[in-house]
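> just a sequence and a predicted model for now, questions to come.
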Amino acid sequence: GRVCFFPRVVIVIPLSYAAVSPYRIHVYISFPFTRASIPSILHISCLTKKDREDLNYMLGIGVDWVALSFVQRPEDIVEIKRLIMEYNPTNAFTPHVMAKIEKPSCFVGDSLEKIVQLSDGIMVARGDLGVECAPEDVPILQKTIIDKCRKQGKPVVVATQMLESMIDNPTPTRAEASDAATAIYDGADAIMFSAESAAGMYPEEAVLMQQRIINRVEGDPHYSLYLTSNRPKITDGTSASAIILAARQIATNVNAKCIASFTVGGNTARLASMKRPEQPILAISPLIKTCRHLAMSWGVYPEYCAEGVLDTDNFRSMLAVACEIGLKKGLVSNDTDLLVVTALEEPDHEAKRLLGDDGLHEDVVVPVRGPPPRPRGDSIAGIGNRHHLRPGRRQVFLHRDSDNDSRITSLAFYSFVRGRHVTGPANDGRGGALGRGRRERYL
């Protein structure tokens, strides 16, 4: 029946059995508002006992993403992340959490911003969001969610009723095509099918139509102008962000066709995706889970490369791998089309991820070890040593803080003319280089 809640009184309005479909079981009850214009927040866990059992099972089989429905507040994300660490404490590379925004309570105060900050990805679940909110509010809320995600560099998926009519028809309505295009113009990283591919009569046609819409929009000059004018400003003050900004500008100036990134956790590629460069982003990682996670990010083409194949002590070998993969994927036609951004750190499988007491900060605790080994073989030698460089070659070295391997701390330009070298601070070999010579450009 229909349940109405009043202070201290519960009134149940019964419905005849004939009015209730026998297939509609386990239907949830919606509480849109406690009173006019005030979203309701039910102070209960968003995870049932069955949800916890399912989560434990999913961690056992190694899922890449866990989507949490009906998120109301940031504490819901903290709860599921704590459960993931509790159920699987030895796994340093835990599944990512995607928050499904379906409740108006997410928009109270700064809740949405904190939810985006805590989550690894966001889904705009427009179906249930449209039940909880007025239909005319959904387009505005969609743009608000996408904007918050863009500013924090988190992938965002727009879902529900994208091409709904293609469940029964081989072609969509023009309004549906326009709706899908609008999500792309807004800056979504992905648009998702539900019933169109899960239960529809034309799943293949629906996917092909959606791909045609995406290709058409991304080829529109207005789309490029929109991305250029709406690129989020990176104000975190980190050197890694500065490197990404410089890489995007360099790629444009040298007319590079692709930006390649060597990454372990995927942060470098995500930062590059956040700035929406004109070039595709090739993300090369020795971790298959990182590649799967990066598949959600805009413009990123992840590629798994085993640690035995990717020699991180030999930067020239890494460049050769990047060129080979770029050519194989058809992203470049020759080596001069590629610009490489690397902030590659040694993966630490003994590291443990911990949430702070406030639930808003995540730390990586790494066992104390000795200093990293010096570069070997053909790797780039340290500044202060003689470099066997061709006349006129210029390089940019990315230095990294010896006390913090995970951050790039300075960008220094050095010129080498006719074999002469420049003395300066020692380079421990963990940086990359940008150079012109042998028809290569890399960063």
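Arrived safely, thanks for sending. This one's a predicted model, so the numbers in the text were calculated from it and none came from an experiment. Residues are numbered from 1 along each chain as shown.

> can we go C-alpha only for contacts and neighbour counts from here?
Noted.

> need the strands for the stretch 201-350 of the chain, in chain order.
Per DSSP state E, counting those that start in this stretch, the stretch 201-350 of the chain carries strands over the ranges 258-262, 281-285, 300-304, 338-342.

> helices of the chain, start to end?
49-61, 74-87, 111-118, 126-132, 138-152, 174-186, 195-198, 203-218, 221-229, 239-253, 267-274, 288-294, 315-328 (DSSP state H).

> put this beside the first:
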Amino acid sequence: MPIHTPTAAPDRRGAKILATLGPASSSREVIAQLVDAGLDAVRLNFSHGDHDTLAAIIARARAAQAASGRPLALLGDLQGPKIRIGVLPAPILLHAGWTVRIRPQGASAPGAPAPGAPVDGLLPLETDYAGLAAHVQAGQRVYLKDGLIDLEVTQVEPDGPDAHVDAVVRNGGMLTSRAGMNIPGVRLDLPALSDKDLADLRFAVEQGLDYLALSFVHDAADLRAARSALDALGSDMHVIAKIETAFALERLPEIMQAADGVMVARGDLGVEIGAENVPIWQRRIIDAAAEALVPCIVATQMLESMVSNARPTRAEASDVANAVWDGTDAVMLSAETAVGDYPVQAVAMMDRIIRRAEEGGDAQRVARAGGDWSRDASRSVSWAVRAVVEQNADVRAVIAFTISGYTGRLIAQDRMRVPVIVLAPARAVEQRAALLWGVRPVHCPPPADLDAMLRTVDAIARAELGCEDGAQVVVVGGVPLNMGKPTNFLQLHAVGEARHAAGD
């Protein structure tokens, strides 16, 4: 149940910005400009680019992080079991009423027309999914290019060397090589992790990425497969479940329990369930993530027109603001920054939209209360933190010590009205926290004892917030210190008290 309406302080932003790096944004100079414009996290799309190219981008992103003094979360996005049309000699405009014949790649008979060359009103195409004919039937819809092209299956030849699917074009459009294919309601006979995905996963571990996004998640078993592969490599990288299938929506609770975070991947999800249903499910997914205490990212076409225009449409600005009001932890840019003409302007615009949306307390998504305190003592501490903050108007910040990052994740979900500074001894934990709502991560060696912890708090409050002696901050963490204990310590602390108590 909502109990208050948090508003981000004027000098900070709650929701974070995740941007995809690509040809338009992979140079050292542009990455530095993106960070200056407000970038909090980087997405690397493993569907494009080889490992050498991606490694160079990662190195530049980490260099920009070091130069700015602000941690960046780096996310590797696996391609997953996406099926595609094969290679075409050139883009071709499909017209309504045309018939296409789709065969598995390499299965065309000798002397048959080449893919992409219409013959007698029939356009031959290929797909990289050999099982297509076994999984569709007459009357079924098949969508290409994120739903822009609509096909209706008319005939299926499922067996033999000439296995194929015939379909009539209901809604045409320009078809290009390797265009994505969606078949709503059909679970493909493909593993959660392809050989390419496993190779990319190993690369992500070698490069020290902070998050791994798993595409086309159907259930918790898909996430366990990714976690098992990471465990085998000795990695504790956090796994983000991309929610983009109807199957995932049916299994949302189990996915939330198995994931370290979720992404509302609205492109493929919209093809699966219809665009009119996406806003409803966006809010439901965000709410489910908040209940499960995992961060949520809203993605796809948020400022799409900025691929080729210096300013977004009013509808796009409203889309970003509504995601913020729904309560998302982060919003994501894709083509806008990867291949667009205005990558830096897109990040700066998203920063301004978020800040403006968060200025109005009557509009900001309310924090949540309720739940079972006895089930999770650390969560009850986070509610106690919020109570102290709300009951003491002079509190300047919450400063949380964490080993695993869990304390920061707890407090982030409570949407404090003051800055939340998360102090982490491990760089990986610090970087992961950069994706959490309202959290300012700071690398901090573990203090030896409580007195040392409070002296550290004083130093951080002065350096990060400009606090003077007497300013109030809430200190939270787990004791005994440095042992990974659950969050069980809270103190309303006046800056300078530790020094005075020590006789300095």
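Nice, I can see it. Given the structure is predicted, the values throughout are model-derived calculations rather than measurements.

> for the strands of the stretch 201-350 of structure 1, which one sits closest to Val131 of structure 1?
When the strands of the stretch 201-350 of structure 1 are compared by Cα to Cα, strand 300-304 sits nearest Val131 of structure 1, at 33.6 Å.

> average distance between the closest one and structure 2?
Taken over the aligned residues, the distance from strand 300-304 of structure 1 to structure 2 averages 0.6 Å (mean Cα distance after the TM-score superposition for structure 1).

> output the residue interval of structure 1 matched by stretch 335-349 of structure 2.
Aligned by TM-score structural alignment, stretch 335-349 of structure 2 falls on residues 195-209 of structure 1.

> can you put the strands of the stretch 201-350 of structure 1 in a markdown table and add distance to Val157 of structure 1?
Listed next are the strands of the stretch 201-350 of structure 1 as a markdown table, based on distance: least, Cα to Cα, whole Å:
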| stretch | distance to Val157 of structure 1 |
| --- | --- |
| strand 258-262 | 23 |
| strand 281-285 | 19 |
| strand 300-304 | 15 |
| strand 338-342 | 26 |
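
> distance to Leu225 of structure 1 and mean neighbour count added to these, as TSV?
Output for the strands of the stretch 201-350 of structure 1, formatted as TSV (distance: least, Cα to Cα, whole Å; neighbours: other Cα atoms under 10 Å):
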stretch	distance to Leu225 of structure 1	mean neighbour count
strand 258-262	19	27
strand 281-285	19	27
strand 300-304	20	22
strand 338-342	23	28
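
> nearest to Thr312 of structure 1, out of those?
strand 258-262 (9.4 Å).

> in structure 2, what range does the closest one match?
The aligned range for strand 258-262 of structure 1 is 397-401, by TM-score structural alignment.

> what of stretch 163-171 of structure 1?
Counting by TM-score structural alignment, stretch 163-171 of structure 1 sits on residues 303-311 of structure 2.

> which positions within that stretch qualify as buried?
Across stretch 303-311 of structure 2, burial judged by 16 or more other Cα atoms under 10 Å covers 303-307, 309, 311.

> swap in stretch 272-290 of structure 1?
Within stretch 272-290 of structure 1, judged by 16+ other Cα under 10 Å, the buried ones are 272-290.

> in structure 2, what stretch matches that stretch?
Against structure 2, stretch 272-290 of structure 1 falls on residues 411-429 (TM-score structural alignment).

> so how far is the matching stretch from its chain's centroid?
18 Å (Cα atoms, centre = their mean, to the nearest Å).

> what does that stretch rub up against?
Here stretch 411-429 of structure 2 makes contact (Cα atoms under 8 Å, 6 or more residues apart in numbering) with 6-9, 12, 210, 290, 293, 295, 367-368, 382-383, 386, 389, 395-405, 408, 430, 433, 436-446.

> just to revisit the earlier point, and the match of strand 258-262 of structure 1 against structure 1, how far off on average?
Looks like 0.4 Å for stretch 397-401 of structure 2 (mean Cα distance after the TM-score superposition for structure 1).

> packing partners of the helix or strand hosting Gly76 of structure 2?
Gly76 of structure 2 belongs to strand 73-77 when elements are defined using DSSP states H and E. Under the contact criterion of 3 or more Cα pairs under 8 Å, 6 or more residues apart in numbering; DSSP states H and E, strand 73-77 of structure 2 touches strand 41-45, strand 211-214, helix 427-433.
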